[in-house]
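1. Sequence plus the predicted model coming up.
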Amino acid sequence: MGIHNLTRVEDFWSSDDRLRVEGVAKIMPIQRWRKLNQYIHLTNNRDQPDPTDPNHDRLFKVRPLVDMCNRNFTSDIYRPSRNLSVDEAMIGFKGGSLLKQYIPNKPTKWGLKSWMLADSHTGFCVQADIYTGAKGGQGSTEGLGYKVVMGMARHVQGKHHHLFFDNYFTSPKLLIDLVPMQIYSTGTVRPNRKGLPLNFSDKDKKADRGKSAFWQKGDIVAVKWKDNNFVHLISTSCDDTMRQASRRVGGQLVNIPCPDMVKTYNKYMGGVDLNDQLRSYHPVGRKAKKYWKYILWFYVDLCLINSWILYKLAVTDKPKKTYSQQDFRLDVCDGLVAGFTSRKRRLSQVRVLSAIVNQENVGGHVLVKFQGRKRVCVMCSRKKRKTDSGRPVESTFGCQQCSVNLCKDGCHAEFHAISE
């Protein structure tokens, strides 16, 4: 379903050829899909602890999946590149949940927030944790940003990686504490953070574009650079090397001095954004009322993207010269389905037992009695008609040409009058 992004789930099984997706409809009926979607669970609800317990896990519904995915993401199967980025990723959700966040400067403003560590070159997700709020035990005397980065860094320590993060996370203490873990880091920083030079936050409005100033204390180098506005960064990996940056001034491109630290940060900070971009192309999730299903679809997408990246790196003899994520997802679908279908009736196998009342036959659409059990009448389902007991209306009759079940009394003519 991530390949065909239809508005309604019912459209995959639509009788309208312009909407119907045969690759989905022939595998199982919509009723079976709804039941599978209804009963899917990742934990036993009977084991759920008391929500009033201070140690209650707000991710209890998905905890086995989250732990399994993060454990596999950091296994020896994939060795991340030197440059990694830490940032937040949003899972779009507007329902009711204590985990829901509002971030106005994000494209997806409402949703569940995930902290992510991703490879800056490929977008491979190395670690992803759902933010559960202050009651989830994610607070810290050094601030939430500090604890998030330190938690992510433990999975890649001792390998001389270079982490990049924005000013929400960056502080001098964080960079200092990452050095003993053999991790270098660079990030934009808020100029009023504790431990920075006193004149670091001074802003000379008359300063020329391209002007910069450097400070160093121990392993940390700080830079203040004037672009359109002042940019502040600190790093334990970059020095005071200067390069050139192109800017458009008065309709012409001009080169201005630019610290190498700024160029390096802009080049490698986008790992999580790259993963978000890949995840947005073919999302598998469907609209749901339960928040935990959005987390389920989020990790399914992460697994598919990581698998596609691994496949491209490991397999040299690919089926196509340009093997896209869509091609990979289609091959995964073929492998999972493997020719299975739960449908016992095919259009070519329909046996006409009797032709019913001539007046019901509309424009070549013959009302017949199908072999096998009753199925839900398509027209009654559209009109939301129910039996006296509140159950869907079922019929053994239907249209031979359209291969849909319809009630003998009126629904056949009504269905094809609308279709015509």
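-> Okay, I see it. Numbers count the residues shown, from 1 in each chain.
2. Please make it C-alpha for all contacts and neighbour counts, starting now.
-> Noted.
3. any idea whether residue 321 is helix, strand or coil?
-> In three-state terms, and counting by DSSP: H, G, I helix; E, B strand; the rest coil, residue 321 is coil.
4. Distance check, it against residue 118.
-> Note on residue 321: its distance to residue 118, by CA to CA, to the nearest Å, is 26 Å.
5. And those two? Which one has more around it.
-> A direct count of neighbours by other CA atoms under 10 Å for residue 321 and residue 118 places residue 118 higher, at 28 against 8.
6. then this one, side by side with the first:
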Amino acid sequence: MHFTNPSSNFVFEDERVQSALPGGFQRLKELKAFFHIQDPTLAEPVNRPFFKVESLLVAVRDNSERLWYMGPDVSLDEQDCGFQGRSHLKDKIKYKKEGDGFLADCICDSGYTWTFHFRHDPTPMPLTQKHAFDLHNRCLYLIKRLKFQWTRIYMDNLFTSRRFLQWGYEEKVLMAGVARATARGVPDCVVQVEAKSKADLEKAVDQLRDHYRFNGPWVRQRKWWWALFLWATGVAAVNSYLLYKRQCELRKVPKSRILSHMEFSVQLAATFCGSAKRAPQAALAGGSVAGQKRDANGFVLHTTCAPRLTPNLLKRWVGGTLGHHPMKEIPGRPGDASPCQWCKFRSTHAYNGKPAIPIDRAPKSRFGCQECAVWLCGPACWNEFHHLV
């Protein structure tokens, strides 16, 4: 803390305070620490536990439910939102890789988080069963959000109990899962020794715990809303990739053209950062242009190999907005030139009612239409290629 003349430097504290008050340095320090102003006209403070990110969590949950049709088999499990700071809502968790944080009960379908509800967030509906635990009441609230009846729900031993299965049947769902041998109302006649490990029996349920790390050690946050923001963003990113894969399957897209999870995540991050690159508009029908290569992220790499003009390829270009493409130098190796592709095409093909024009050798050029990635020797070829004459 530094005192100076406010007329010469307004950044530091006013030196008149130091001269007027004995011990001005300590007094001003205490004033900054304890001075508080409150407007009595403001509304009452919000008492909801996750009020700072509540709108984001509700948006992720509602859109996840709206965009995905549940299958006949789903899973009910808990997800951990890792958090290293201090909060009265944080749970001590030793049985998950993510560590301490906030727990949420979720209904998932093939890795897709369809709906969720955090444990410290009060249920927005009256208790379904008065004699049930808070855990089972939250799960019954999630079950009521299902759109189809008699959905089969698989659970781990945390949720399974005789009463909970009975309550689920009253809500017109079928539930099954691994149960603890004691204090869960399981008859002795069905108790058996585990033939496999608990992790193997719960593989169909634990769909996100070991496969995705939303808050890794490289993200150190001390604010609880920052941890929940990262968790909600990660869930939305995973759900969006599963939606992308499902759309590709429905449209019968070849597997070679489907992005991997890493490539999709990189493209998503690049889009959020505003640095996503658009591919040239040569293939208007959605196919890739011959001669174009893509890197691991799906971006187009500029090469010296140009697409070969064919009558079928020209049909894709006709009728588009090709008349607005500029004539530019196509990037390639310095000093490299390529034959005019339109002259080469017109030497062997008749086009638009005009016969072919045989030539011995097409003239070379380092210019062309950068949007179409086609080398053209001059304005005449450029206009004729873009269907302007």
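-> The structure has been received and is ready for your questions. Please read all numbers here as calculations on a predicted model, not as lab measurements.
7. What value does the TM-score take for this pair?
-> Taking TM-score structural alignment, normalised by the length of structure 2 as the basis, the two superposed chains have a TM-score of 0.52; 232 aligned residues with a CA RMSD of 3.6 Å.
8. wait, what's in contact with the aligned partner of residue 129 of structure 1 in structure 2?
-> In the superposition onto structure 2, residue 129 of structure 1 corresponds to residue 117 when matched by TM-score structural alignment. The neighbours of residue 117 of structure 2, taking CA atoms under 8 Å, 6 or more residues apart in numbering as the test, are 104, 105, 106, 138, 142.
9. still contacting in structure 1, which of those residues?
-> Of the contacts of residue 117 of structure 2, the ones still in contact in structure 1 (both residues aligned by TM-score structural alignment, their matches' CA atoms under 8 Å) are 104, 105, 106.
10. how about the strands of the stretch 51-200 of structure 1, start to end?
-> For the stretch 51-200 of structure 1, the strands defined by DSSP state E, counting those that start in this stretch cover 83-92, 100-102, 110-119, 125-130, 162-165, 184-188.
11. In JSON lines: these, plus distance to residue 64 of structure 1.
-> Conversion of the strands of the stretch 51-200 of structure 1 to JSON lines gives the following (distance: least, CA to CA, whole Å):
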{"stretch": "strand 83-92", "distance to residue 64 of structure 1": "19"}
{"stretch": "strand 100-102", "distance to residue 64 of structure 1": "21"}
{"stretch": "strand 110-119", "distance to residue 64 of structure 1": "16"}
{"stretch": "strand 125-130", "distance to residue 64 of structure 1": "13"}
{"stretch": "strand 162-165", "distance to residue 64 of structure 1": "28"}
{"stretch": "strand 184-188", "distance to residue 64 of structure 1": "31"}
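12. nearest to residue 244 of structure 1, of those?
-> Comparing those against residue 244 of structure 1 with CA to CA, the closest turns out to be strand 184-188 (19.2 Å).
13. can you tell me the mean distance of the closest one from structure 2 after alignment?
-> On superposition with structure 2, the mean distance recorded for strand 184-188 of structure 1 (mean CA distance after the TM-score superposition for structure 1) is 1.2 Å.
14. What residues of the next helix or strand after that strand count as buried?
-> Towards the C-terminus, the helix or strand next in line after strand 184-188 of structure 1, according to DSSP states H and E, is strand 212-217. The neighbour-count criterion (16 or more other CA atoms under 10 Å) identifies 212, 216 as the buried residues of strand 212-217 of structure 1.
15. so which of the contacts of residue 117 of structure 2 comes closest to residue 379 of structure 2?
-> Lowest distance from residue 379 of structure 2 to those (CA to CA) belongs to residue 106, with 61.9 Å.
16. What number of residues are in the vicinity of the closest one?
-> Look at residue 106 of structure 2: counted by other CA under 10 Å, it has 21 neighbours.
17. residues in contact with it?
-> Listed by CA under 8 Å, 6+ apart, the contact partners of residue 106 of structure 2 are 76, 77, 78, 79, 113, 114, 115, 116, 117, 142.
18. Am I right that the fourth one is in contact with residue 101?
-> Okay, so that is residue 79 of structure 2. No. Because the distance of 9.9 Å does not satisfy CA atoms under 8 Å, residue 79 of structure 2 is recorded as not touching residue 101.
19. Nearest to residue 65 of structure 1, out of the strands of the stretch 51-200 of structure 1?
-> Closest approach to residue 65 of structure 1 among those (CA to CA): strand 125-130, 11.3 Å.
20. quick one: that closest one to structure 2 mean distance?
-> Plainly put, strand 125-130 of structure 1 ends up 1.3 Å away from its match in structure 2 on average once the two are laid over each other (mean CA distance after the TM-score superposition for structure 1).
21. Would you indicate which residues of that strand are buried?
-> Per 16+ other CA under 10 Å, strand 125-130 of structure 1 contains these buried residues: 125, 126, 127, 128, 129, 130.
22. quick one: the counterpart of residue 183 of structure 1 in structure 2 from residue 384 of structure 2, how far?
-> The criterion is TM-score structural alignment: under it, residue 183 of structure 1 has residue 173 as its aligned partner in structure 2. Counting by CA to CA, the gap from residue 173 of structure 2 to residue 384 of structure 2 is 66 Å.
23. just residue 209 of structure 2 next, same as before
-> 59 Å.
24. Pick out whichever of those two has more residues nearby.
-> The residue with more neighbours, out of residue 209 of structure 2 and residue 384, is residue 209; 16 against 12, by other CA under 10 Å.
25. Contact partners for the aligned partner of that one in structure 1?
-> Alignment note: residue 209 of structure 2 maps to residue 276 in structure 1; criterion TM-score structural alignment. With contacts defined as CA under 8 Å, 6+ apart, residue 276 of structure 1 is in contact with residue 89.
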